[in-house]
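[1] all I have is the shape, not the residue letters:
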């Protein structure tokens, strides 16, 4: 079924108006200068392809969480100059995304011209799978192009409802690229050894991934806040380390340990941690075994023995996936583990390994070490990537099948 989905190469866009759903929800500083343009970079080839065929382009996206309220701080207007320079063409902007005036602007577009519309989330209907809102958006083009993998897991109007109004004129740009790379982990198609690194604070979003990938991975390395529930059910003392409070998590982890007894050696937990007496960069610290964190102390980074162990595994791996930091890396004093992991994956990639990294924090740590360009593939969709690794059909794909 997925093979039947049309890609951008199946269409000639001459004299056509392409309504492109992108994800230009990019991080910006207080001056609205873009600090990471990865998501935009991935959409540039799509835009250029349509322009080269003398098509017309209408771009729709969300930015931030204005919750249905038009806010100047959440306008997409700041993108105009950047996109114009990047594409070497004037990008027009209009401060709305539906209505008669918008339709008139679209109808005035000439072949090879671009119109960027205002934030979809200025309408609360965008996040409610609203048929009427989708119908109004559908008037803005005759080919729908979804080039927003990072929001393909969302049940939002422009992702799941809008494609229904375009029949066979639906295009998924990201599908082939993302599926091709994720399959290396989902079905063990990558070169071995295959290593999965999972970090961050929320284990609830990644338990299914562990269950799904334990059959294909050679190593599953777990760090960050994710590791403490594991240590706790094994009888370790985690002090005041932050963990998700959910009774189901403990039961599910016990079930994993019982169900996969013969494969449990695949899962590698930290040996030691850098513990702190408070949640701040200037806290007092000590490096101790992870299973004996005293009350009043919390683990905020993996320790040197764990760094050495994890890096040795990464160095001998041929296929590597990473999502989530190894500690509170935004605090300089607790960023060492995450930074070492980032550098080691980059070095292994330069030596021939395939690496796929997703999630905002993981990508940020790569940029901190100036090694984001050394990774095989950076996935712009943290949540979408996680849902894919659970072997779930993403809503944005299902809507087009």
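    That came in fine, so what should we check first? Not measured: the values here are computed from a predicted model.
[2] hey, let's count contacts and neighbours off CA atoms from now on
    OK.
[3] now the closest residue to residue 302 other than its chain neighbours, what's its secondary structure?
    Spatially, and ignoring its direct neighbours in sequence, residue 302 is nearest to residue 273 (4.4 Å; CA to CA, 6 or more residues apart in numbering). Secondary structure for residue 273, judged by DSSP: H, G, I helix; E, B strand; the rest coil, is strand.
[4] which residues touch residue 273?
    287-290, 299-304, 306 (CA atoms under 8 Å, 6 or more residues apart in numbering).
[5] the same query, at a cut-off of 6 Å, please.
    287-288, 290, 299, 301-303 (CA atoms under 6 Å, 6 or more residues apart in numbering).
[6] can you map out the strands along the stretch 101-250 of the chain?
    114-117, 143-146, 170-172, 194-198, 219-222, 237-238 (DSSP state E, counting those that start in this stretch).
[7] the shortest one packs against which elements?
    Spelled out, that is strand 237-238. Helices and strands touching strand 237-238, by 3 or more CA pairs under 6 Å, 6 or more residues apart in numbering; DSSP states H and E, are strand 292-293.
[8] okay, now the one to match up with it:
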């Protein structure tokens, strides 16, 4: 059964998965699997789902359970319902409960699966709903928003015991929350036998593409990291230096490294408190024989744009110790020379991971650097390079450029992606006993 899982990247270590869990339960004549999914989807004011990609991402795991004639009890969170957790009964709280209910998700999932999806409106008293699932298996039910209960985020003992009591086995297919040690993520699998706990198809794919600890020595891995601050991406940069051969630093954080090299950056974003750290990281990379690529030119403006800007109002500066950005100008994108140098630096990579755009891609003409890199990565992907894009801004850039199909894989995680890139073991994966 395990052969039905997504193909793993070279060197990736296999973990116990949904098919292993199904096989173990069938030997026990057991049928019910609690599946942690991530249905935290955006909705409009009319309660209509505006992007169902996270729901669709869980379909392979749900269908695997249903097709094996097991019942799937799905649990998820939606938003941050702090008012509901206080158990007040005022109008504002009732409105939040309505807005963050998973009932519309259950209805939408039923259409995608073309079968009935039962809805349990109380995670603490869901037994009656679960008993309605077919005795022969193949049924699906979705319980109400886990975060309506403060015990979920606190990994409360009674709450996790209640969730565990609803099923014979457990599967985690919520990669986006796997970095949280919550009751439904880390608490439930700790209460069930290890042979009936595993990861779903989505989590398996994420680990295969993003977990570098067991990468083959033949792999040439390159990472492109953007973002505004070095301080927020520091663990990622430090972790990646251990596992990649080439590290591209771009976006706002690149200017801290450029200033650390004595290059003038004008009024560009900089963290002066991180200058020494940047110097240390550059020395560390050099001593490890790793290549760090920084921008060599920047497209600049004299003010942060509130909307599209005429290209004539921008200026491109060379970034070296003999030049640099003039005072009164700020770098908002990488220039064409940087795009070429980065593309050339990626040419020999067997895998490329991107987290963070090159500039303010939302505002033309400062989208050209990110667009140029996406085109370069698309070309490399067509020639066999494995390309992975993660992080909200990077994924948004792909969507804005109509290029979501141009890369090998688009990660669904935010914080989970960053922690995995940093080399951390995610609580939601560590809870599955076979993880190493």
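    Received it, and whenever you're ready, just let me know what you need. Note that the coordinates shown come from a computational prediction; the quantities given were computed from them, not determined experimentally.
[9] if we can go back for a sec, the residue nearest to residue 302 of structure 1 and residue 227 of structure 1: what is the separation?
    Distance of residue 273 of structure 1 to residue 227 of structure 1, given as CA to CA, to the nearest Å: 11 Å.
[10] tell me which of the strands of the stretch 101-250 of structure 1 sits most buried.
    strand 143-146 (a mean of 26; mean count of other CA atoms under 10 Å).
[11] in structure 2, what residues pair with that one?
    Alignment of strand 143-146 of structure 1 against structure 2: residues 169-172, by TM-score structural alignment.
[12] now that stretch on structure 1. Mean distance?
    Compared with structure 1 after fitting, stretch 169-172 of structure 2 deviates on average by 1.1 Å (mean CA distance after the TM-score superposition for structure 1).
[13] what does that stretch rub up against?
    33-36, 196-200.
[14] quick one: which two of those residues are the most distant?
    Greatest spacing in the contacts of stretch 169-172 of structure 2, by CA to CA: 36 and 196 (13.9 Å).
[15] who has more neighbours, these two?
    Neighbour count, other CA atoms under 10 Å: between residue 36 of structure 2 and residue 196, residue 36 has more, with 27 against 23.
[16] aligned partner of the residue nearest to residue 302 of structure 1 in structure 2?
    Checking with TM-score structural alignment, residue 273 of structure 1 has residue 298 as its match.
[17] how about the contacts made by the equivalent of residue 225 of structure 2 over in structure 1?
    Taking TM-score structural alignment, residue 225 of structure 2 has residue 198 as its aligned residue in structure 1. Counting by CA under 6 Å, 6+ apart, residue 198 of structure 1 touches 222, 323-324.
[18] mind redoing it with 8 Å?
    206, 220-223, 226, 322-325.
[19] top of these by number of neighbours, please.
    Busiest of these [other CA under 10 Å] is residue 325, holding 33 neighbours.
[20] so which residues of the stretch 51-200 of structure 1 form helices?
    79-87, 100-107, 131-138, 175-186 (DSSP state H, counting those that start in this stretch).
[21] how many neighbours does residue 98 of structure 2 have?
    Neighbour tally, residue 98 of structure 2, other CA under 10 Å: 12.
[22] any idea how far it lies from residue 73 of structure 2?
    Taking CA to CA, one finds residue 98 of structure 2 at 21 Å from residue 73 of structure 2.
[23] how close does residue 174 of structure 2 get to residue 429 of structure 2?
    Separation of residue 174 of structure 2 from residue 429 of structure 2 (CA to CA): 10 Å.
[24] make CSV from the helices of the stretch 51-200 of structure 1 and add distance to residue 264 of structure 1 and mean neighbour count to it.
    Listed next are the helices of the stretch 51-200 of structure 1 as CSV, based on distance: least, CA to CA, whole Å; neighbours: other CA atoms under 10 Å:
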stretch, distance to residue 264 of structure 1, mean neighbour count
helix 79-87, 48, 15
helix 100-107, 57, 15
helix 131-138, 47, 19
helix 175-186, 18, 17
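[25] same list (those helices) but as JSON lines, adding distance to residue 39 of structure 1.
    What follows is the helices of the stretch 51-200 of structure 1, written out as JSON lines (distance: least, CA to CA, whole Å):
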{"stretch": "helix 79-87", "distance to residue 39 of structure 1": "12"}
{"stretch": "helix 100-107", "distance to residue 39 of structure 1": "24"}
{"stretch": "helix 131-138", "distance to residue 39 of structure 1": "22"}
{"stretch": "helix 175-186", "distance to residue 39 of structure 1": "14"}
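[26] so which of these gets nearest residue 5 of structure 1?
    Closest to residue 5 of structure 1 of those, according to CA to CA: helix 175-186, at 8.8 Å.
[27] over in structure 2, see which of the contacts of residue 273 of structure 1 survive.
    Compared against structure 2 with both residues aligned by TM-score structural alignment, their matches' CA atoms under 6 Å, the contacts of residue 273 of structure 1 retain 287-288, 299, 301-303.
[28] hmm, back to that, what is the nearest of the contacts of residue 273 of structure 1 to residue 346 of structure 1?
    residue 302 (19.1 Å).
[29] show me the contacts for that closest one.
    223-224, 270, 272-274, 326-327, 337.
[30] between those, identify the one with the most neighbours.
    Highest neighbour count within the contacts of residue 302 of structure 1: residue 326, with 34 neighbours (other CA under 10 Å).
[31] that one -> structure 2?
    Match for residue 326 of structure 1 (TM-score structural alignment): residue 358.
[32] so how far is residue 307 of structure 2 from its match?
    18 Å.
[33] am I right that residue 30 of structure 2 is in a strand?
    No. Applying three-state DSSP, one finds residue 30 of structure 2 to be coil, outside a strand.
[34] what's the neighbour count on it?
    Residue 30 of structure 2 has 17 nearby residues by other CA under 10 Å.
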